[in-house]
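> Structure of the sequence below:
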Amino acid sequence: MVLSRAATGSEENVCSTFGSRYVRTALPKYEIGESSIPKEAAYQIIKDELMLDGNPRLNLASFVTTWMEPECDKLIMESINKNYVDMDEYPVTTELQNRCVNMIARLFNAPLGETETAMGVGTVGSSEAIMLAGLAFKRNWQNKRKAEGKPYDKPNIVTGANVQVCWEKFARYFEVELKEVKLSEGYYVMDPDKAAEMVDENTICVAAILGSTLNGEFEDVKRLNDLLVKKNEETGWNTPIHVDAASGGFIAPFIYPELEWDFRLPLVKSINVSGHKYGLVYAGIGWVVWRTQQDLPDELIFHINYLGADQPTFTLNFSKGSSQIIAQYYQLIRLGFEGYKNVMENCRENMVVLREGIEKTERFNIVSKEVGVPLVAFSLKDHSFHNEFEISEMLRRFGWIVPAYTMPADAQHITVLRVVIREDFSRTLAERLVADIVKVLHELDTLPSKISRKMGAEDFGNMKGKKVERDILMEVIVGWRKFVKERKKMNGVC
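Sure thing, here's the model as predicted:
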């Protein structure tokens, strides 16, 4: 006996997800659909499409944390529906943020007494933190110029050409001239001597980078501070320093404690750090702390009372999740100084293993430094037959996402590959990556086009009747290299 559809139930009840009509027809992509679909089908369709994304654990382009302990994952999910801005409703979450601010400020040697409260705020990453710090510098500079009866309409900020794009955004969005110290081959960070020379009476601050995005190197903040102290004494300008410690702020205190870069230097007035990088929290949390309360102008702090109580706020956004703040507090109390030190030492050791493995190939120059963010930036010694963009492209076949990019102004002829060592990048993965790089090099070396290139144009010229094929082949080779280079030129540097 054949049962009718009414007897057997609806299609949604009898069909598996992949047997249902929802996966057999294209769903609308750019306008909302007319009708609903089952939750199981919606989940499976999205999950299947997301499989085409790269594996975050193998994304060696990014500094951002991709693994946390299951207990912290659970805390995140339990608080994912809390809006941090509702401080009156979630006072404990607000208290946890304040504890994080104080822990971080003291980690950076802020001049605070035992019972004194630090000045700082949690942000949605270092980009927002830098915007806030920059605004504070601009307003302090303007107030000082107004009091002196001097023009205050042409502020500028001095940085290296290696700064992250958020500094360019700050300058453009808030109408501040960006004066960049150009790089040079072999020196890929801001030269403090050149930076000090570029400072003038309109400079609101000099931004130093503790962990350059390009090669992980720490800029010499101590040297910059000493130069500016001398120049301030000569000119009376009192130019301050901001330290962009997005990458290095959670590294230097634990494995380079003797390095002077923080509030131990008198001209360092504010510091930002990314909790979602080596603060070991998932993407979405940054911090900015000021040396003293006087370094943050009162007029930038807003007070609201329409959420139940008087609440001070100094952020560019309003609503934001509480999860990452809670996750940061979890990491700070879970790991403590000892735990963070162990993680950073392990990252540094794995960086050494990877660096030595790459050096053994004898095919690359190492661009990164041993002291700095645990990463390896390296460039081919010989570009006659292949380039870094081709290596980056071919490594994707093994699952690795390794960025290739050109350096900024005055060093743009240098192309670099970069591997960031995060907490979840193990010794085994480091060894595996070296093995895969060797495979890629061998494959590139044995490609027909590369062998033909090695033969040289004169060899083709001696081949009777082959002139046309030679010209075509050389055009194909040159065209392909140009295509790859143009395609990868916009490869993101996180």
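
> Every contact and neighbour count from this point should use C-alpha atoms.
Fine.

> On the three-state scheme, residue 418 is what?
strand (DSSP: H, G, I helix; E, B strand; the rest coil).

> And the strands in this protein?
For the chain, the strands defined by DSSP state E occupy 119-123, 156-160, 177-181, 203-209, 241-244, 268-274, 286-290, 302-304, 311-313, 364-366, 375-380, 404-406, 415-420.

> Report all helices and strands that the first one contacts.
On a contact count with 3 or more CA pairs under 8 Å, 6 or more residues apart in numbering; DSSP states H and E, strand 119-123 meets helix 91-107, strand 286-290.

> Could you tell me the angle between the first one and strand 286-290?
Using axes from the mean of the first three to the mean of the last three CA atoms, to 10 degrees, the direction of helix 91-107 lies 60 degrees away from that of strand 286-290.

> before we move on, the earlier item: buried deepest among the strands of the chain, which one?
Of these, the one with the most neighbours on average (mean count of other CA atoms under 10 Å) is strand 268-274, at a mean of 29.

> Alongside the first, I'd like the structure of this one:
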Amino acid sequence: MGLKRIWQGVVRGAEKAAQRIPAVQRRLEAEYAQVEAMVRSKMRPKLETLPDLNQLPEQGVPHEQILEWLQQLRQQETPLWEQGRVSGTVYHGGAEHSAFLSQVYALHSQSNPLHADLFPSTIKFEAEIVRMTANLLHAPATDDPEQQVVGTTTSGGTESILLAMKTYRDWAHAEKGVTEPEVIAPETAHPAFDKAAHLFCIKLIRTPVGDDFKANLEAIHRAITRNTIALVGSAPGYPHGVIDPIPQIAQMAKQYGIGMHVDGCLGGFLLPFIEALGYPVPPFDFRVEGVTSISVDPHKYGYTPKGLSVVLYRGRRLRRYQYFTATDWQGGLYASPTLPGSRPGALSVAGWAAMVSIGRQGYLECARQIMETAKQIRKGIEQMPELKLMGEPLFLIAFTSAQEKLNIYQVFDQMARRGWRLTALQRPPGLHFAVTIRHTQPGVAEAFLRDLRDAVDYVKAHPDEKGDMAPIYGMANSLPFRGVVDEVLKRYLDALYD
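Have a look, this model is predicted:
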């Protein structure tokens, strides 16, 4: 057992002992109550005419009333993202584009790809989404079935990652006899890999990153064992927008005869166009020998409706390990390519329509606008001596405090008070802002930098003032007791549904 695992065991033991002390229990409950109160006050719709329902209404509510409620709620929720004041989240949101996708969705609202015989057009559109995405990521033109890039659509990046990890687990068991599978991923890789490990009984080994937030190659190499089934790299990583050294990781995977998964969920639909515009983009896709799978989300920078991702594999045989079949069920023969059975075919149809309507030139223009705006924001942050960039950002800009006394989480709270929604990072503390089409609107970048300057000045003048999130993230970043942080997150989720 390594020193790190011994230390983790000591910390867990100390945490359990501390939580049995009455004074500690009371203090923790008070902190938990604050989180629950914050959720109830800030994350519930404020519409007096909309009742809270605990059971079905005896008589159906007229359509006109329901639509009126929804329109009023939309008016409350739309301004922040529509005005470009939110990191990521809504990646296009243009009125004409959204109206077009809603029209397409309505035409296919009843379609279900599980019943391919009834809805063959949905199957056609899903297959074309996969092929267009594979082409975008430089799938080789070949007749060799083990070099062809194939895949499926999924409900989102998390499902794509879950399926890729399940695929490698089943492949390694069937073809290599691995019964205790291990996957190696940098500590910056998405929590979906932790979820996959939890669900599919895989041991996930997290390796450190360097000061540039890129995966540490030596650490990855040291972690490889006979049970390793796949290596992971991000293009880019969600926390800092940094692209891992994919060619070097892929070379290790090829050397050891194991899988190499690239998480391109965030950047997979933007990086190819950034590269085409002449920006330096490190190799990350199927041009890299040794890359055996990629996850990519059209519902981000592909500007499709939410709920559409793609997982791609190099080789038809590898994809088969993703499938599930049941041959002896009394209800008949059953086969499913992904985790769900029934799926909303309208999402795939609308996704196809989005991709086809925008086209390559449309995506290039969106990428050009995004990169120009990101460059403006990045330069503005570099000119603030109190802040410093984290890594080498392209379109997702991560930054932190350059001065010990400046609490970056208080800056986060002050930006929220000025109407901005950034993403808070931890270990080390930081913030990030993912630039989208919404931020390319005139004046948005200037307003962001102006408010960021004001927020920093305010925190410097009021260093002891606490906001809503600064205490929570400050605790999460400093506590060695992760069980306490885990409980805070679960109380947060409880409060959302209570």
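
> what's the TM-score here?
Scored against TM-score structural alignment, normalised by the length of structure 1, the superposed chains reach a TM-score of 0.76; 422 aligned residues with a CA RMSD of 3.3 Å.

> Now distance to residue 261 of structure 1 too, for the helices and strands packed on strand 119-123 of structure 1, in a markdown table please.
Converted to a markdown table, these look like this (distance: least, CA to CA, whole Å):
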| stretch | distance to residue 261 of structure 1 |
| --- | --- |
| helix 91-107 | 12 |
| strand 286-290 | 14 |
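
> Kindly compare burial across the ones you listed and name the winner.
Neighbour counts (mean count of other CA under 10 Å) averaged over each of these peak at strand 286-290, with a mean of 27.

> Could you give the residue range in structure 1 aligned to stretch 239-249 of structure 2?
Structural correspondence for stretch 239-249 of structure 2: residues 214-224 of structure 1, per TM-score structural alignment.

> how long is that stretch end to end?
20 Å (CA to CA, to the nearest Å).

> Compute the number of surrounding residues for residue 437 of structure 2.
By the measure other CA atoms under 10 Å, the count of residues near residue 437 of structure 2 is 21.

> So which residues of the stretch 351-494 of structure 1 form helices?
Residue ranges of the helices in the stretch 351-494 of structure 1, as given by DSSP state H, counting those that start in this stretch, are 388-395, 427-446, 448-455, 457-461, 467-488.

> of those, which approaches residue 372 of structure 1 most closely?
Relative to residue 372 of structure 1, the nearest member of these by CA to CA is helix 427-446, separated by 18.3 Å.

> just to revisit the earlier point, in CSV: the strands of structure 1, plus distance to residue 170 of structure 1.
Converted to CSV, the strands of structure 1 look like this (distance: least, CA to CA, whole Å):
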stretch, distance to residue 170 of structure 1
strand 119-123, 15
strand 156-160, 10
strand 177-181, 9
strand 203-209, 12
strand 241-244, 13
strand 268-274, 14
strand 286-290, 15
strand 302-304, 20
strand 311-313, 20
strand 364-366, 32
strand 375-380, 27
strand 404-406, 23
strand 415-420, 26
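
> closest to residue 146 of structure 1 out of the ones you listed?
Closest approach to residue 146 of structure 1 among the strands of structure 1 (CA to CA): strand 203-209, 13.7 Å.

> And that closest one against structure 2, how far off on average?
Compared with structure 2 after the fit, strand 203-209 of structure 1 shows a mean deviation of 0.7 Å (mean CA distance after the TM-score superposition for structure 1).

> and the angle for that strand with strand 156-160?
Using the same axes, to 10 degrees: strand 203-209 of structure 1 against strand 156-160 is 20 degrees.

> For residue 239 of structure 1, give me its contacts.
Listed by CA atoms under 8 Å, 6 or more residues apart in numbering, the contact set of residue 239 of structure 1 reads 199, 203-206, 228, 232, 267.

> what does residue 429 of structure 2 give?
400, 408-409, 477.

> and in structure 1, which of the residues you listed remain?
Mapped onto structure 1 and checked by both residues aligned by TM-score structural alignment, their matches' CA atoms under 8 Å, the contacts of residue 429 of structure 2 keep the contacts 400, 408.

> How about residue 128 of structure 1: what's its closest non-neighbour residue?
Once flanking residues are discounted, residue 128 of structure 1 sits nearest to residue 316: 6.9 Å by CA to CA, 6 or more residues apart in numbering.

> Run a quick neighbour tally on that neighbour.
12.

> mind checking how far the alignment partner in structure 2 of it is from residue 160 of structure 2?
In structure 2, the residue equivalent to residue 316 of structure 1 is residue 339, according to TM-score structural alignment. Remark: distance between residue 339 of structure 2 and residue 160 of structure 2 (CA to CA) = 10 Å.

> Same check on residue 66 of structure 2?
Distance from residue 66 of structure 2 to residue 160 of structure 2, by CA to CA: 35 Å.
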